[in-house]
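Sequence unavailable; structure follows:
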């Protein structure tokens, strides 16, 4: 019987804390947040990103050993992400891209 009461009491306190946190609106002034312009991320052109990706992939020279290529693969993934962002930002590709 004691566990049941403690469980209900803890659940009740947790629920009350969630409700108070939601209702109190601890987010600050919503109008002030909405008025701030959001900075646009800087995106390189697709051609420049493609050239960087090809240079990175062409420069990979790994030994087929476990863990030997970690830094080089990190560089490849970074340039692949840059290329993907550039491709997504390019509006000429269309929805079929």
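Here it is on my side, so go on. Computed from a predicted structure; not experimentally measured. Numbers count the residues shown, from 1 in each chain.

switch to C-alpha atoms for all contacts and neighbour counts from now on
Noted.

Burial check on residue 80, number of neighbours?
19 (other Cα atoms under 10 Å).

repeat for residue 53
21.

Just say helix, strand or coil for it.
Using DSSP: H, G, I helix; E, B strand; the rest coil, the structure places residue 53 in helix.

contacting residues around it?
Residue 53 makes contact with 76, 79, 80, 83, according to Cα atoms under 8 Å, 6 or more residues apart in numbering.

Tell me the most packed of these, by neighbour count.
residue 83 (23 neighbours).

A further structure is provided below for comparison with the first:
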């Protein structure tokens, strides 16, 4: 499983956000004590399984009064969402750089 790194209070998503990284993302969401901020600035590949985890993580956190935010989404990350028919708001994308 891919290890996710943290920087400046954000979890840094890897360039390849695939099934291996999705497991680490799931773990980060389940263990988050507060809001979860993700840096998606270097994502160049986005898999269906990772998007499913993002959607489930956002719902899980919202159910506990917390927020998932995706900051600095790369063009490839945004393109992957569009190809899968997922609205940016559904995964918590916020404007601005990571």
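Happy to help now that I have it. This one's a predicted model, so the numbers in the text were calculated from it and none came from an experiment.

tm score of chain vs chain?
Scored against TM-score structural alignment, normalised by the length of structure 1, the superposed chains reach a TM-score of 0.26; 40 aligned residues with a Cα RMSD of 3.8 Å.

Could I get the contacts of residue 53 of structure 1 in JSON lines, plus columns for secondary structure and distance to residue 57 of structure 1?
Listed next are the contacts of residue 53 of structure 1 as JSON lines, based on DSSP: H, G, I helix; E, B strand; the rest coil; distance: Cα to Cα, whole Å:
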{"residue": "76", "secondary structure": "helix", "distance to residue 57 of structure 1": "6"}
{"residue": "79", "secondary structure": "helix", "distance to residue 57 of structure 1": "9"}
{"residue": "80", "secondary structure": "helix", "distance to residue 57 of structure 1": "9"}
{"residue": "83", "secondary structure": "helix", "distance to residue 57 of structure 1": "12"}
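
For residue 14 of structure 1, state which of those is nearest.
residue 80 (44.1 Å; Cα to Cα).

ok, the closest one to residue 87 of structure 1 distance?
Going from residue 80 of structure 1 to residue 87 of structure 1 by Cα to Cα, to the nearest Å gives 10 Å.

now residue 79 of structure 1
In terms of Cα to Cα, residue 79 of structure 1 sits 12 Å off from residue 87 of structure 1.

residues touching residue 79 of structure 2, list them.
No residues are in contact with residue 79 of structure 2 under the rule Cα under 8 Å, 6+ apart.

same question, residue 71 of structure 1
Listed by Cα under 8 Å, 6+ apart, the contact set of residue 71 of structure 1 is empty.

Count the residues that sit near residue 31 of structure 2.
Residue 31 of structure 2, neighbours per other Cα under 10 Å, totals 10.

In space, what's closest to residue 11 of structure 2 - neighbours in sequence excluded?
Spatial nearest neighbour of residue 11 of structure 2, chain neighbours left out: residue 38 (4.8 Å); criterion: Cα to Cα, 6 or more residues apart in numbering.

Let me know the helix or strand that that neighbour is in.
According to DSSP states H and E, residue 38 of structure 2 maps onto strand 36-39.

Residue 30 of structure 2 now?
helix 19-31.

any chance you could map the strands in structure 1?
Here structure 1 has no strands by DSSP state E.

Check structure 2 too.
Using DSSP E, strands in structure 2 cover 5-7, 10-12, 16-17, 36-39, 45-46, 68-71.

Great, nothing more from me.
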